[in-house]
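Colleague: how does the following fold in three dimensions:
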Amino acid sequence: MYSEAVSLADSARPISNLTGCCTFSEESFRRLERCPETMKSLGGVLVTLPVHLAKGCTLSRRGRLRSQSISEESLMLSGDNMRETMRTAQLEEGAPACLLPTAYCLLRRLMTRRILILILVASTIVSPLALFAEEGMWLPDISKSLPVARMRLKGLALKPEEIYSTNGPSLKDAVVIIGAGTGSFVSAEGLIITNHHVAFSAITASSTPQTNYIENGFLARSRAEEIPAKGYTVSITRSFTDVTAQVLSAVKEGMTAEERQKAIDARSKELVDAARKNDSALQYQVVDMFNGLSYYLYAYEVLKDVRLVYAPPKSIGFFGGDPDNFEWPRHTGDYAFMRAYVGPDGKPAEYSEKNVPYRPKKFLTISMDGYKDGDFVMVMGYPGSTFRYRESYSIEYRQNRLYPYQIEILQALIDLMTEASKQNQSLAIKYADQIFSLSNAVKNFQGSLQGLRRSNLLERKRADEEQFMQYVNGAPALKVKYGGLLQQFAELYRELKSFDMRQNILSGLINQSETLQLLSAAVGRALDREKAEQQRSPAYSETAIARVKQAIPEMVKQRDPAFERKVIGLFLEKAGNLPRGEKVESIEKLFAGKSGEERKGAEAEFARKLFEQERFSSAEAILKLFDLSAQQLKDLNDPYLNFVIDSVTELQSMSKRTERFNAGVTKLRPLYIEGISSWKKTTLYPDANRTLRFTYGEVKGYKPRDAVWYQSQTTLSGVIEKDGGKEPFDVPERLKQLQARREFGRYLDRKLGDVPVDFISTADITGGNSGSPIMNGRGELIGIIFDGNYEGLGSDYVYNGDLSRAIAVDIRYVFFLTEKFSGADYLFKEMQIRGGESNKQKAVGR
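Modeller: All right, here's what the predicted structure looks like:
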């Protein structure tokens, strides 16, 4: 499923020396703070969804995630639902493994009670617009980039200013970032519709064995019963302004890659600070497009009080589970309703019983008229990451190194969590969201890997680059400018491959064990305090550490030692299998002189004795470590603390190498895109980076393989046909009764003779689009995007109009379930519904 997170936008850059993890730019760090979901980092595992990545994220958080200053190629983090798969800071490609500072990862993990994954994917050069009219995730001011006249012939009935305007209400005011995905306002009272999987973290966070909202669903019968969605925010784009000239004016001739990036980061911060000074009610970020060819200043209104209103049970919201994930035909009711609140003064505020529903400038009208094959549709949302302009070295790295590792390590974690979940219901609830996100990420990676291989993209890209160099070598001026590009990329990737796997494994070991992660936070704090004040990381500020300390008692209480022991064993085994010359120094020091069965026994003993140490057995004991200096920690001469100190130091060293890699590719890529586009004379759109985008297409089936044609719609009868009586194909009894009695009401599609469930279109989407509204030409809501098809998973690299499809749940199925199954049709009273028999209802809103 598509949720992103993701995904960090392509604009974040490394900051220096974040203790214990990879480095992020200050701007990236702020973005991460706005994305709780992204922040639930899966420490140390290269994943790319959604940020929840990942399922943004997630990445789908069931989707894709992405990261940031950690190398883009190897990073792992994930998306608020990383949340906000991440508002999305973008990560460079470099070495992964090092995550956010351990303290920061801990804080987010504790606040959201979830693990996020950062998913990374590569990209390639886009085809000319003339080849695929639907290709591209365009900036929403469509009058500047898209053939509006031709779109009108297809069915667009809105004026460009009704889609995007800063002078009056437009669709941009109705479409929001929520969690690791996207949502849209559907009432004047702040009601938001999104995906079940985007809201899943809120559902699990409020579930207990006694009130299991995962299995039973949740319904608030009144505003007073709506429950806080912990860790969620809602972000609304208010404007975006081209600031390319201002940002690049900071770059001077002769700057090194690192100096250039620091200058860009500093100038971006100046622009953000100036904007904030002018209007402190909004939040700002500078985002790069085309990997740094251009820069935009975005302004967001961020709402901090988000509540869960209604979500169907998992047997509807995630019907088909992992077997159906990314597949078509699909029969999932992947939707949920949430609500945004503000303070009594109408300004964003933290949760309070005194808060009142937010009144959006614009909300969407619901259409019950349906659609047919060939109908024009459009999607607005916040896609997390695509990589359609990446060099062949990036694709080779992902195809042959990153994806295989990610798939292997994440599947191993899923297996361990699944085994732990069988112990009791409390553990099942604890791991439900993580299993959900990781499973989505694994299938995403598998599909992306298959898509890369099936499309022969690497070979095509190399052939393109060979022709490009022939073009360059034919003109002296071009040779001076572009002649050394590919060789410089080759050298950077050679350096990356010399340390990336050990970085991933060591970071995974530290961050996937909650106990080692806590120790790493204490050590990182102590080491950070030895630096000059201006060099210290915000992750270890007094405020940040105070929040970590506050959360530690609950974290220690929730620890699962049996699971941690197995996770530690998993990563120690991976470390032991690394080839000579690529070993993890801190781990080899721990088991010096041991091999074979002797080493396996020592690894098991290390994991077992960690939980027998009195110094780490209680929250009180661990809290004391945060008050010690680095020297005092060393003086304890504790083997576990010594190991963590060595590991943090080793990770810091590798983070500096990652930073150099990121700075290097960041400097080269704008030049690469400029040269390729000049040679190909291609119409370009910017890669997705978690900013608001517009895409369009048509309702259309596809041919996945020889002699097979998939129609564009599924129905309720198909849901019943899949019923197997047990998860994930367990149709609720009440739904079976409704179908048997044909109690379809106004939701019957007379042409189908059934209730429509899901449908597909050629709209170009990716992780982070989960929950995006899919609309007809009048801008009326006809469905909610929740996934992409397996055959189209390679579209993060190159769009294929014959195979790539966006999967959406039909709004008529949503309303059928809301009314007939759950009895929640009271929500309709605050919506504006048109078409079908619904026009008999009194419309409320605008």
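
Colleague: going forward, measure contacts and count neighbours with C-alpha atoms only.
Modeller: Noted.

Colleague: secondary structure class of the nearest residue to S426 once chain neighbours are set aside, three-state.
Modeller: Distances taken as Cα to Cα, 6 or more residues apart in numbering put P209 closest to S426, at 6.4 Å, once the chain neighbours are dropped. Following DSSP: H, G, I helix; E, B strand; the rest coil, P209 is assigned to coil.

Colleague: quick check: P209 vs D500, distance?
Modeller: Using Cα to Cα, to the nearest Å, one gets 41 Å for the distance from P209 to D500.

Colleague: these two: which is more packed in?
Modeller: D500 (25 against 12; other Cα atoms under 10 Å).

Colleague: that one and D758, how far apart?
Modeller: Counting by Cα to Cα, the gap from D500 to D758 is 41 Å.

Colleague: tell me the buried residues in the helix or strand containing F606?
Modeller: Following DSSP states H and E, the helix or strand that holds F606 is helix 596-610. If you call a residue buried by 16 or more other Cα atoms under 10 Å, then helix 596-610 has these buried ones: 599-600, 603, 606-608, 610.

Colleague: before we move on, what about stretch 437-454?
Modeller: 437-452.

Colleague: would you list every one of the helices in the stretch 351-500 of the chain?
Modeller: 392-397, 403-421, 425-455, 457-473, 476-482, 485-496, 500-512 (DSSP state H, counting those that start in this stretch).

Colleague: nearest to A224, of these?
Modeller: A224 lies closest, by Cα to Cα, to one member of the helices of the stretch 351-500 of the chain: helix 425-455, at 25.3 Å.

Colleague: want to put them side by side, so please do this one too:
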Amino acid sequence: MWTYDAFPAAAVKASHGFEPSREWLDHVRLSSVRLAGGCSASFVSPDGLVMTNHHCIRSCVEDLSSPKRDYLATGFYAKAPGDELRCPKVEANQLVEMTDVTARLQGATQGLGGSAFNTALKAEMSKIESECATGPELRCDVVTLFNGGKYHLYKYRRFQDVRLAFAPEFSMAAFGGDPDNFNFPRFGFDAAFIRVWGTNGQPLKTDHFLSWAREGAREGDLVFVSGHPGGTERQSTVAELEFQRDVALPYTLLHLSEMRGMLREYASASPERWRTTRAKLRSVENGLKALRGRHQALAEPSLLGDKRKAEADLRAKVEADPKLKATTSGAWDAIARALDAYRPLLAEYKLKEGGDGFPSELFGLARQLVRAADELPKANAERLREYTDGQLPALRQGLLRDAPITPELEVVTLTFGFNRLRETLGADDPFVQEVLGREAPEELARALVKGTKLFDVKERQRLLEGGRAAVEASKDPMLLLARRVDARAREVRKRYEDSVESVLKKNGELLARARLAAYGTTGYPDATFTLRLSYGVVKGWAENGRTVAPLTTFAGAYARHTGKEPFRLPDSWLEAQGKVSGETPLDMATTHDIIGGNSGSPMVDREGRVVGLIFDGNLPSLGGRYAYVPETNRAVAVHGEGLLRALEHVYGANRLVKELRANQR
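Modeller: Model (predicted):
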């Protein structure tokens, strides 16, 4: 997961005989796209066409659907530019500049500890971002690398007019459903195309885009993945990994398991409930399986055994260096103590501030409005991070999105959250009493959803622009609830930030500096949802006495069809059987080091041409959060050749095919 400014081009040449030039790297970087909701993508034509995964823009497809036009079921294809539909919630970012601001951040926090360190760090980050973001068309983020050993300022071009051009059926994008998720062989067509439109009302013109390869990738080929891995913990302390294994992951696994059961029961009651719930259910199932894999990886004694050895080695180097020892040796104990303090606090923090007690779009909007009214009048550096000047365009887009919210689903999810609050904190807890009073969870949820006006974008705009006076004058029940619980939610957030987050950041930075001093900067930093480049080859693996081939085919997809979900091919594919050679590759496995957030990443060859589209990993890759194991860790991608053939012969998306083939080489 290499940053573009430190990519080991010479090492690639030594092992594969190809050295990417700076021009090559800059072109692929500028052709790469980040979807602000948590995915990757890429420009694939000079007219702003962007390739990503279906599951990355599933919420857009769902927002554009209705009971009469279910695009998740039927798929979507815009036959003309004017038919492309704007995605209410999608923001695309293009990384245009990276600047090292380590000295400035470390200077601002020098000699500070605890909450003072955290406050100074966040204030300086906000100041740097505000200086950089000179207009709404720019997004600037100070990113933490090497766990605080380095800080970089990433400047992005921000695009908020993003329109849907093509999406297959949900059933084909997620073919195989939960049973096939994180498995291989795989036969999913998890691909979609959106388009960035410029401020002139025309598709964006871009000089940097990835052309399509005439020849697809084959077994053994060197290929590259450019994307935004969300987060890894490969440099975390043993105490932090044990906390994940023993406290954080069990809590979240229980929460997601109960939510999955609730959503399954709700969705089974009617076709319309299924239509409005399947995307959320799929997301919960995906998260549950991913986190279960992480937990199993941490439960494997060899993984933590290796981590203990690595930590002991670093401790020995620190002890042997008087200067490092003076500033670093107590960091491990400080982190362990902070995590001990977090154990009894985690559930309270997650429920009150983290959203688990209020899993509702409407409540989320209400909380944003309440906090915006409080935060925006403050000086930029004094605000909560999500309300700083640099975040305002994204905040406005989220609050003013014109997307449907399903009342019945809101009632069910709020009821679930209220029950979780009462069950976890206890019926006599003051916060629970503040929320429920004498109401039953379902009755309160129903009254809140029925009484709120926050479904209306114009009402949300009025409240946002009216500021504190408008919010305090409102009698909207959802706003009143958000105001009623905000003080206690902020209080637990402050306790977490002062006693846990600040200690982990400060001491994590000390350990990061020690690690850099001991081992240098030859490695790559943990993933932080920042752009990275990974290199690898198309390759299968051996597991439990079987050999897994790296390529699947169209014929394999038809053979896997049973006619019953989740192994039912949609009618478009059944009607197209025979139009594409059965030997055409459909999906492939590669040795790339990826993690969640890489979904939608383009896979390119030595010439920088598209040969695939990342959409998943195999089960062993789930342990990649903590360590990469090259023997079995595999990324899973839609094959570039199969993707283009399906667009043309299954979906008849001739306009897009022509656009992609125009620059094919």
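
Colleague: do you know the score for how well these two fit?
Modeller: After superposition, the two chains reach a TM-score of 0.87 (TM-score structural alignment, normalised by the length of the second structure), with 652 aligned residues with a Cα RMSD of 3.8 Å.

Colleague: re earlier: what's the distance between the counterpart of the residue nearest to S426 of the first structure in the second structure and E169 of the second structure?
Modeller: Under the alignment by TM-score structural alignment, P209 of the first structure pairs with P67 in the second structure. According to Cα to Cα, P67 of the second structure stands 16 Å off from E169 of the second structure.

Colleague: how about S621 of the second structure?
Modeller: Taken as Cα to Cα, the span from S621 of the second structure to E169 of the second structure is 27 Å.

Colleague: more neighbours: those two, which one.
Modeller: Under the neighbour definition other Cα under 10 Å, S621 of the second structure and E169 were set side by side, and S621 has more, 30 against 22.

Colleague: mind telling me what that one corresponds to in the first structure?
Modeller: Using TM-score structural alignment, S621 of the second structure sits opposite G792 in the first structure.

Colleague: can you pull out the helices in the stretch 351-500 of the second structure?
Modeller: Going by DSSP H, counting those that start in this stretch, the stretch 351-500 of the second structure shows helices at 361-375, 392-399, 407-425, 430-436, 441-451, 457-473, 477-496.

Colleague: that older thread, how much space between the match of S621 of the second structure and Q399 of the first structure?
Modeller: 16 Å.

Colleague: what helix or strand is G333 of the first structure on?
Modeller: G333 of the first structure belongs to no helix or strand when assigned by DSSP H and E.

Colleague: doesn't P756 make contact with it?
Modeller: No - the criterion here is Cα atoms under 8 Å, and G333 of the first structure misses it with P756 at 10.8 Å.

Colleague: now do the shared contacts for those two.
Modeller: Residues within reach of G333 of the first structure and of P756 at once, by Cα atoms under 8 Å, 6 or more residues apart in numbering, are Y813.

Colleague: more neighbours, those two?
Modeller: When neighbours are counted by other Cα under 10 Å, G333 comes out ahead of the other of G333 of the first structure and P756, with 29 against 25.

Colleague: ok, now which ones touch the nearest residue to that one once chain neighbours are set aside?
Modeller: Of all residues not flanking G333 of the first structure in the chain, G317 sits nearest, at 4.7 Å (Cα to Cα, 6+ apart). Taking Cα under 8 Å, 6+ apart, we find G317 of the first structure in contact with 196-197, 311, 332-335.

Colleague: please repeat the previous calculation with a cut-off of 7 Å.
Modeller: Applying Cα atoms under 7 Å, 6 or more residues apart in numbering to G317 of the first structure gives the contacts 196, 332-335.

Colleague: any chance of these in CSV, with distance to D802 of the first structure too?
Modeller: Shown next, in CSV, are these (distance: Cα to Cα, whole Å):
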residue, distance to D802 of the first structure
H196, 28
T332, 23
G333, 26
D334, 25
Y335, 27
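
Colleague: buried members of those residues into PyMOL, please.
Modeller: In PyMOL, this line selects whichever of the contacts of G317 of the first structure come out buried by 16+ other Cα under 10 Å:
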select buried, resi 196+332+333+334+335
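
Colleague: what's the closest of the contacts of G317 of the first structure to K667 of the first structure?
Modeller: H196 (39.9 Å).
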